[in-house]
Each structure stands twice: as C-alpha cells, then as structure tokens.
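J.: My questions concern the predicted model and sequence given below.
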Amino acid sequence: MTGQPEFKCAIVVSDELPTGLAVNAASVLSLTMGHRVEGLVGADVQDADGVTHPGVIHTPLPILVAPREQVAAIVRAAATQDGMFFVSFSSLAQGCKTYEEYIAKMAVTPTAELASVGVGLHGPRRQVNKLVGALPLLR
C-alpha cells in the first residue's frame, strides 16, 4: 500500500449553479454521504484542554465542478459500477421548500426527467478517479 486510502470521496456540482446553490448541493450531498457511508466520519477527538469535538470526515472531500451534462453522465456511470456508493441531487430536490414537497414531486417524476445538478461519490479510488480525475475544484 502506498499510503493512499483504498477508497475515495468526491462531490461534483454543475458549473451552471450560482455559488450559493452549488454550496447547498455540496452540503446536501455530503450530509447524505456521511449518513449512509459507514465509517466515513471519524471518531470524536479531544483537544489539548480535554474538550471533545465531534468527528469529521477522515478523508479529503474535493468539491469539483462540471457541466450539467457531465454531472448526469457521472451519475449514469456510477450506477453501473460495483462497490460505488453515489447520491445524485436533482434540480427538483433543490427547488423544494419541504421534504413533503420533495416526496410528492418525486412520486410523479420519472427518473429520466430528473436533472442532476450534483453527485456525491464514494468508492474504490481508481473508479472515482476515472470518473472525476480531471475536473477542476469549485472556486
């Protein structure tokens, strides 16, 4: 092993999103990943004064940007790969004011009509790198 973790995380948001919506998408995706990927968040830690601080993610989590079409292509590719956890965030979800509204709108929207504005990935390093390796960071 070369010191690199076996697994990698990344978030990709559409370059069409204004900064606030891009940050919102990345936040929603990271919360879902932290909840769904066991062991992604590290144990609580203590500082020199003995104060306990909640654990944070223990691996880098780059926030990258790509054109919306490429975000959708990454979602489709991630869905076909074994060992890859992914979560897609749609413009439909981003436009809802409540979770109840989201549930209701999703119930009547076919998968093909969901426009992905972001995707969170966790999987084998090589697979994640293949999907997002050349993308620039959100600035």
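T.: Looks like it arrived, so ask away.

J.: For the rest of this, base every contact and every neighbour count on C-alpha atoms.
T.: Fine.

J.: Strands of this protein, start to end?
T.: 7-14, 45-46, 52-53, 63-66, 85-90, 116-124 (DSSP state E).

J.: Out of these, which is closest to Ile74?
T.: Nearest of these to Ile74, taken as CA to CA: strand 116-124 at 7.7 Å.

J.: so the closest one versus strand 7-14, what angle?
T.: 170 degrees (axes from the mean of the first three to the mean of the last three CA atoms, to 10 degrees).

J.: For strand 116-124, what is the distance to the chain centroid?
T.: How far strand 116-124 lies from its chain's middle: 4 Å, per CA atoms, centre = their mean, to the nearest Å.

J.: Comparison target below:
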Amino acid sequence: MLLQNEPSDANAIEAPPEPERCVIVVDEALPPGKASNAAAVVAFTLGQRHSRLVGEPLREQDGTAHPGLIPIGIPILKATADQLSALRLKSLAHCDVVDFPVQGQATVDYDAFLRAVRVLPGESLQYLAVGLVGPRKKVGKLVGGFALFA
C-alpha cells in the first residue's frame, strides 16, 4: 500500500543531469601543427565516445542540412608534459578520459603505434593531449589552472 506522502516510481521526478563539460589539454611545448593534430585526434575519439554531445543538424532556409556541432564548445588548454600526466591520473576517477601518448606522433602506422605502447608500462607513458568529458563542476576544478592554448 502506498501512503500519500511517499513518491511512487511512476510519479518520481528525476533530477536533471548535471551539465557536462568537454575540454582538451595539449602539451604547451608542441608546435602549432602537432598541437592541432593532437587535439583533433582526441576530439575525434571524444565525439565517437560521446555522440550525445553532438547537436542537431544545422539547416539553412532552403532546407540544406549541415552536420550537427557540439553546442557546449571544446576549449583547448595548455599544460606541461608533467601536468598532462598528473591531470590524466587525477581525472580518471571523475570523468571520461581520452589520452594521446607521444608514440602517436612518432609514426603514421597505427599498428606500429599499438606495438610501441604495448611494450611500455602505463606509468612510463607521456601524453601529447588529454581530453575530458564529465560533470561541468568536476571538469572545471580539474582544469581550472590551465590557460588557453594560443
């Protein structure tokens, strides 16, 4: 028997999900071309893992459609190599992390990239970029000290 002051499952109100944030942090020592590549690689994987972050298609007046874009934006921030490793480790418990090890720009052969990473212990990996998706406040705290990559 359900008492009047007890919520039923049918009447339960779910709290709206916390707004998400998506951010990419790149090694500040990278030249612009390599930094852009690292950010693009991470963004592509984040988009695949979080397709819900892509907005609805853009439509012109005549109906021509353009693919949807991410409506929350993706700031590209900078950090030192040591800060990137620390950020990655600290972020794993709070949000989804996509990392791009330095071996990724040492070859254009993905199998060679896989082999290069496979022979290393995880703690020895260094990163060119780290992407984070998670609750806005948590991600904000994790990246709050980093400046925009310029």
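T.: Good, I have the coordinates. Being a predicted model, the structure only gives us computed values, none of them experimental.

J.: Stretch 99-106 of the second structure: which residues count as buried?
T.: 99-104 (16 or more other CA atoms under 10 Å).

J.: okay, and it goes to which residues in the first structure?
T.: Residues 88-95 of the first structure are matched to stretch 99-106 of the second structure when aligned by TM-score structural alignment.

J.: quick revisit: export the strands of the first structure to CSV and tack on distance to Leu138 of the first structure?
T.: Shown next, in CSV, are these (distance: least, CA to CA, whole Å):
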stretch, distance to Leu138 of the first structure
strand 7-14, 8
strand 45-46, 29
strand 52-53, 27
strand 63-66, 5
strand 85-90, 16
strand 116-124, 12
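
J.: Was I right to think Ile72 of the second structure contacts Pro19?
T.: No. Using CA atoms under 8 Å, Ile72 of the second structure is not in contact with Pro19, being 9.3 Å away.

J.: Just want to know which of these two has more residues nearby.
T.: Neighbour totals were compared for Ile72 of the second structure and Pro19, and Ile72 leads with 14 against 10 (other CA atoms under 10 Å).

J.: The longest helix along the second structure vs the first structure, average distance?
T.: The helix that spans the most residues within the second structure, counting by DSSP state H, is helix 32-49. Per the superposition on the first structure, helix 32-49 of the second structure and its aligned residues are separated by 0.5 Å on average (mean CA distance after the TM-score superposition for the first structure).

J.: centre of the chain versus that helix, how much separation?
T.: Centroid separation for helix 32-49 of the second structure versus its chain: 9 Å, with CA atoms, centre = their mean.

J.: That one aligns to what range in the first structure?
T.: By TM-score structural alignment, helix 32-49 of the second structure lines up with residues 19-36 in the first structure.

J.: which other residues reach that stretch?
T.: 11-14, 40-41, 57, 63, 87-89, 94, 117-120, 122 (CA atoms under 8 Å, 6 or more residues apart in numbering).

J.: try 6 Å this time
T.: Taking contacts as CA atoms under 6 Å, 6 or more residues apart in numbering, the residues outside stretch 19-36 of the first structure that touch it are Gly120.

J.: for it, which positions count as buried?
T.: For stretch 19-36 of the first structure, by 16+ other CA under 10 Å, it's 21-22, 24-26, 28-30, 33.

J.: between the residues you listed, which is closest to Asp47 of the first structure?
T.: Using CA to CA, the buried residues of stretch 19-36 of the first structure come closest to Asp47 of the first structure at Ser30, 24.7 Å.

J.: tell me, how many neighbours does His50 of the second structure end up with?
T.: For His50 of the second structure, the neighbour count with other CA under 10 Å is 13.

J.: for Glu113 of the first structure, same thing?
T.: 9.
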